[in-house]
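S.K.: Just a sequence and a predicted model for now, questions to come.
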Amino acid sequence: MTDKPTDAPPVHRVTAFDLVSREPWAITPDMLNTIAAIARREHEGPEAVEARQGRPLQNSRTVTQRGSVALVPVTGPVFRYANLFTALSGATSLDVLAKDFTTAVDDPRTESIILVMDTPGGQASGIAEFAQMIRASPKRVVAYVSGNAASAGYWMASAAHEIVMSRTGGVGSIGAVLNIRANKDDGSLEIVSSQSPNKRPDFTTEQGRAVVQSHVDRLAGIFIEDVANYRGVTVDDVLADFGQGDMRIGSDAVALGMADRESTLENLIAELNTSTGDRSMSTTATKPSNEPGDKPVINREYLAANHAELLATLEHDAHAAGARAECDRIKGVEAAALPGHEELIASLKFDGVTSGPEASAQVIAAERAKRTNALATLRSDAPQPVPNAPAPDPEPAAKTTEDPDAPLEERAKATWDSDKELRNEFGTFEAYHGYRRASERGLIKVLKK
């Protein structure tokens, strides 16, 4: 034995087929064989196959809006995540599909969702969870089978509120399958811990196959239980009447209860566009009965029965106009904003009714109340005013000395102006002047106490 690198044991390289064979599948046999054939290219990993394709590994999916109906396509084999097989075969990534479906559910313009299905099935991983998302949708979900909804595709379709078939559409292939390569010829050796004998069972033995069979049977059991629950039948009904792994076409699937009715995609879109809320859909439109010679009443019911496409266009335009009006209303509310009133503006923006001028009035009233409260707070926090000290009594004005040479009236006036007590006593200057004239003539005798 030498230490040369060429003497080292060969390293097992993970091939594309290894990735395929490790997953249980709910898919039609021919499509699984196609995928396995692509993957069974010895000595090539996923990177090599991708590089030969000469394009990036990506899988984008778009949702088409028709009036109030969102169309979500489910085509080709279904994989849990976007990978090289989605790029090779135009398949569906369940991860992308779930995001697109959630977008349609959250879109306020969307009232109904159609899963447009033409898929042979795919990886079982994640299908049950996505089926639960479909059934829990608050909006009506219809699975329209344009081609096939086989295996995992039917698992998803059965969770919809209604399954509508094209005349040539097929549903069924209920069950699970695991593709195993029994022999390896790459020279690699694999050592499995002795405590885990079932970690790598020998598929060439009956015991080894039984281990894997139990897993496949359990997965198929969950599949069957979900279909029975979603379709409102028993597990025995599914086992007996739903094809036992085979497919059922169009009206045969409807007769067995695997689907609800037949229609075309365009008719289905028109029906859903004229249906709102939880109103049930019918396969034929009911026209209002009018007596011969009566003019029809042009109302929504008449348009729905006779001009479904026109009604869908009108309602779509009305929704668009309403959306524009709501945007203008919100902009008007935002224009009335003042600092400190963010919560009020937020509530008015989303109440759906308050206009811009009404928002301005409420903000001004709130600002006035805010300032009044602030002033009241300042007054309550201010200290009590200090009382003013009483002003001292004014000193009495000095009495003016009369000019003995001035006429009597001038002398009396000077004394009158300077003596407050004198004014209080006589009241008027005329009375005092009369008193002084009489006093000068000696007509008044003053009695002293």
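M.R.: Yep, that arrived. Predicted model only: the values in this text are computed from it and were never measured. Numbering: from 1, shown residues only.
S.K.: From here on, just use CA atoms for contacts and neighbour counts.
M.R.: OK.
S.K.: For residue 221, give its distance to residue 143.
M.R.: Distance, residue 221 to residue 143, by CA to CA, to the nearest Å: 23 Å.
S.K.: Give me the number of neighbouring residues for the nearest residue to residue 135 once chain neighbours are set aside.
M.R.: Distance criterion CA to CA, 6 or more residues apart in numbering; nearest residue to residue 135, sequence neighbours excluded, is residue 159 at 5.2 Å. Residue 159 has 26 neighbours, counted by other CA atoms under 10 Å.
S.K.: got it, and residue 219?
M.R.: When neighbours are defined as other CA under 10 Å, residue 219 has 20 of them.
S.K.: can you tell me which residues contact the residue nearest to residue 135?
M.R.: Neighbouring residues of residue 159 by CA atoms under 8 Å, 6 or more residues apart in numbering: 131, 132, 134, 135, 227, 230, 231.
S.K.: Most neighbours among the residues you listed, which one?
M.R.: Neighbour counts for the contacts of residue 159 (other CA under 10 Å) peak at residue 134, which has 27 neighbours.
S.K.: where exactly do the helices run in the stretch 301-449 of the chain?
M.R.: 308-335, 342-349, 356-381, 408-418, 420-426, 429-440 (DSSP state H, counting those that start in this stretch).
S.K.: CSV for these, including distance to residue 301?
M.R.: CSV is the format used below for the helices of the stretch 301-449 of the chain (distance: least, CA to CA, whole Å):
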stretch, distance to residue 301
helix 308-335, 10
helix 342-349, 34
helix 356-381, 36
helix 408-418, 103
helix 420-426, 101
helix 429-440, 103
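S.K.: just so I know, which of those lies nearest residue 164?
M.R.: Comparison of these against residue 164 by CA to CA identifies helix 308-335 as nearest, at 18.9 Å.
S.K.: buried stuff in the closest one?
M.R.: For helix 308-335, the neighbour count (16 or more other CA atoms under 10 Å) marks 308-309, 311-312, 315-316, 319, 326, 329-330, 332-334 as buried.
S.K.: try this one next to it:
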Amino acid sequence: MRQIGAGPQPYTNVARQLLDRPLAILPHQLEATLLALQARLGLVEISTIDATAMEAKAMLERSALSGDARREWDSGRSFHTDGEVAVIPIVGTLVPRFGWLDPMCGMTGYDGLTRKLRDAVRDPAIEAIWFDIDSPGGAVAGLEQFVLELAELADSGGKPIYAWVNEQACSAAYAIASTCHKVYGPETAMVGSIGCCMAHTDITGALDEAGVKVTIIRSGERKMRGSSVEKLDKVTLAKFQASCDAVRDRFAKIVAMGRGITVDDAMATEADWFEGSEAVDLGLMDAVTTEREAWARLEEEIDRNKRERRSAR
């Protein structure tokens, strides 16, 4: 029987995971996500860390891309399978807790990914793991725990773990991809964005226009600083900036460890994104290829591992 979590979290819970929290996500996708929340939650204005205001505007839905490899649902497992390979999709914005094990409504939860990864590693019939990634990134909360567990499993020398960029693995999604043994994608694959951003809402102008006055009574000078109902003060802005900088430093170390490049090289990308051959030249991907070819390389590694196990008996 297919096992699922408690279901999608309310929009307010998703908002708590994305607002005033460090994010590893492409800026334009952050804007689109917050604008969607804006409509659901009635937010008037959203400001980025550099105080750029984002107001409501038309949004286009992004259609999912299908891969070459066959996908099957194996009843009783939390993950899809194709032969001896566990296929784990990472689609849309990444959040800490989303409940569903499959990506839903343009979001994927680290909780579901963790469950699938652990189940695939324990399953004796599974010889390898394939992450099918089409994500601009998302929340930092929950990311590092998942990546550290993934890195530990990758280093154990057990099952090969491949990342297929179909067609985007940026920010938090790239942190996951970079921890895999191999990263492949087509020439149009977009990877990188090794950095961090944060969004803060300021509704003071709207409150003034509506004739609403908010009085904050606090015990402790720093209590409730960063609230949307008062102007962002310099101390809080500095704390937000320091938090973003710290996340970027840790992100660069994760990429350096997984991809075999230096931390300085990862930082030198300045959180930009790169496509295809340029990403390969920078060491962010292993090769530009088709999904079918990448899948064939994984099957070759599976066969090689089987031969080595037989010869070791």
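M.R.: Everything's here; your move. Predicted, not measured: the structure shown is a model, and the values here were computed from it.
S.K.: ok, back up a step: which of the contacts of residue 159 of structure 1 map to contacts in structure 2?
M.R.: Retained contacts for these in structure 2, judged by both residues aligned by TM-score structural alignment, their matches' CA atoms under 8 Å, are 131, 134, 135, 227, 230, 231.
S.K.: Show me which of those residues is closest to residue 153 of structure 1.
M.R.: Nearest to residue 153 of structure 1 among those, with distances taken as CA to CA, is residue 131, at 9.8 Å.
S.K.: which ones are touching that closest one?
M.R.: Each residue near residue 131 of structure 1 by CA under 8 Å, 6+ apart is listed here: 155, 156, 157, 158, 159, 160.
S.K.: now the counterpart of residue 209 of structure 1 in structure 2: how far from residue 162 of structure 2?
M.R.: By TM-score structural alignment, residue 209 of structure 1 lines up with residue 237 in structure 2. Residue 237 of structure 2 sits at a distance of 39 Å from residue 162 of structure 2 (criterion: CA to CA).
S.K.: Residue 162 of structure 1 touches residue 141, doesn't it?
M.R.: Yes: with contacts counted by CA atoms under 8 Å, residue 162 of structure 1 reaches residue 141, the gap being 7.0 Å.
S.K.: Compare these two and say which one has the larger neighbour count.
M.R.: More neighbours surround residue 141 than the other of residue 162 of structure 1 and residue 141, with 24 against 20 (other CA under 10 Å).
S.K.: where does the more buried one land in three-state SS?
M.R.: strand (DSSP: H, G, I helix; E, B strand; the rest coil).
S.K.: any idea what the residue nearest to it when sequence neighbours are not counted is structurally, helix, strand or coil?
M.R.: Spatial nearest neighbour of residue 141 of structure 1, chain neighbours left out: residue 113 (4.8 Å); criterion: CA to CA, 6+ apart. Look at residue 113 of structure 1: counting by three-state DSSP, its state is strand.
S.K.: repeat for the one 5 residues further on
M.R.: Following three-state DSSP, we place residue 118 of structure 1 in the strand state.
S.K.: Flag every buried residue along stretch 97-109 of structure 1.
M.R.: Within stretch 97-109 of structure 1, the residues scored as buried using 16+ other CA under 10 Å are 97, 98, 100, 101, 104, 105, 109.
S.K.: Which of the contacts of residue 159 of structure 1 fall in strands?
M.R.: Residues of those located in strands (DSSP state E): none.
S.K.: Trace residue 112 of structure 2 over to structure 1, please.
M.R.: Matched to structure 1 by TM-score structural alignment, residue 112 of structure 2 sits across from residue 96.
S.K.: Give me the distance between that match and residue 424 of structure 1.
M.R.: From residue 96 of structure 1 to residue 424 of structure 1 the distance is 107 Å (CA to CA).
S.K.: Residue 227 of structure 1 too?
M.R.: From residue 227 of structure 1 over to residue 424 of structure 1 the distance is 116 Å, taken as CA to CA.
S.K.: try residue 250 of structure 1
M.R.: For residue 250 of structure 1, the distance to residue 424 of structure 1 equals 124 Å [CA to CA].
S.K.: Comparing the two, which residue is more hemmed in?
M.R.: Applying other CA under 10 Å to residue 250 of structure 1 and residue 424 shows that residue 250 carries more neighbours, namely 24 against 9.
S.K.: tell me which strands and helices the longest helix along structure 2 is in contact with?
M.R.: The longest helix of structure 2 (DSSP state H) is helix 234-259. In terms of contacts (3 or more CA pairs under 8 Å, 6 or more residues apart in numbering; DSSP states H and E), helix 234-259 of structure 2 is packed against helix 172-179, helix 263-268.
S.K.: Output those in CSV; the columns should cover distance to residue 312 of structure 2.
M.R.: What follows is these, written out as CSV (distance: least, CA to CA, whole Å):
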stretch, distance to residue 312 of structure 2
helix 172-179, 28
helix 263-268, 38
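S.K.: Relative to residue 19 of structure 2, tell me which of these wins on proximity.
M.R.: helix 172-179 (16.1 Å).
S.K.: Can you state the mean residue-to-residue distance of the closest one versus structure 1?
M.R.: Helix 172-179 of structure 2 differs from its equivalent in structure 1 by a mean of 0.6 Å after superposition (mean CA distance after the TM-score superposition for structure 1).
S.K.: The stretch 1-150 of structure 2: helices as residue ranges?
M.R.: Listed in chain order, the helices of the stretch 1-150 of structure 2 (DSSP H, counting those that start in this stretch) span 11-18, 27-41, 110-122, 143-155.
S.K.: Determine how far the third one lies from the middle of the whole chain.
M.R.: Using CA atoms, centre = their mean, to the nearest Å, we find the averaged C-alpha position of helix 110-122 of structure 2 to lie 15 Å away from the chain's own average C-alpha position.
S.K.: I'd like to know how far residue 241 of structure 2 sits from residue 222 of structure 2.
M.R.: To residue 222 of structure 2, residue 241 of structure 2 is 16 Å away according to CA to CA.
S.K.: Can you pick out the residue with more neighbours from these two?
M.R.: More crowded of residue 241 of structure 2 and residue 222, by other CA under 10 Å: residue 241, with 18 against 10.
S.K.: Could you find the residue nearest the spatial middle of structure 1?
M.R.: The centroid of structure 1 falls nearest to residue 106 when counting by CA atoms, centre = their mean (4.4 Å).
S.K.: picking that back up, shared with structure 2, which of the contacts of residue 131 of structure 1?
M.R.: Retained in structure 2 (both residues aligned by TM-score structural alignment, their matches' CA under 8 Å) from the contacts of residue 131 of structure 1: 155, 156, 159.
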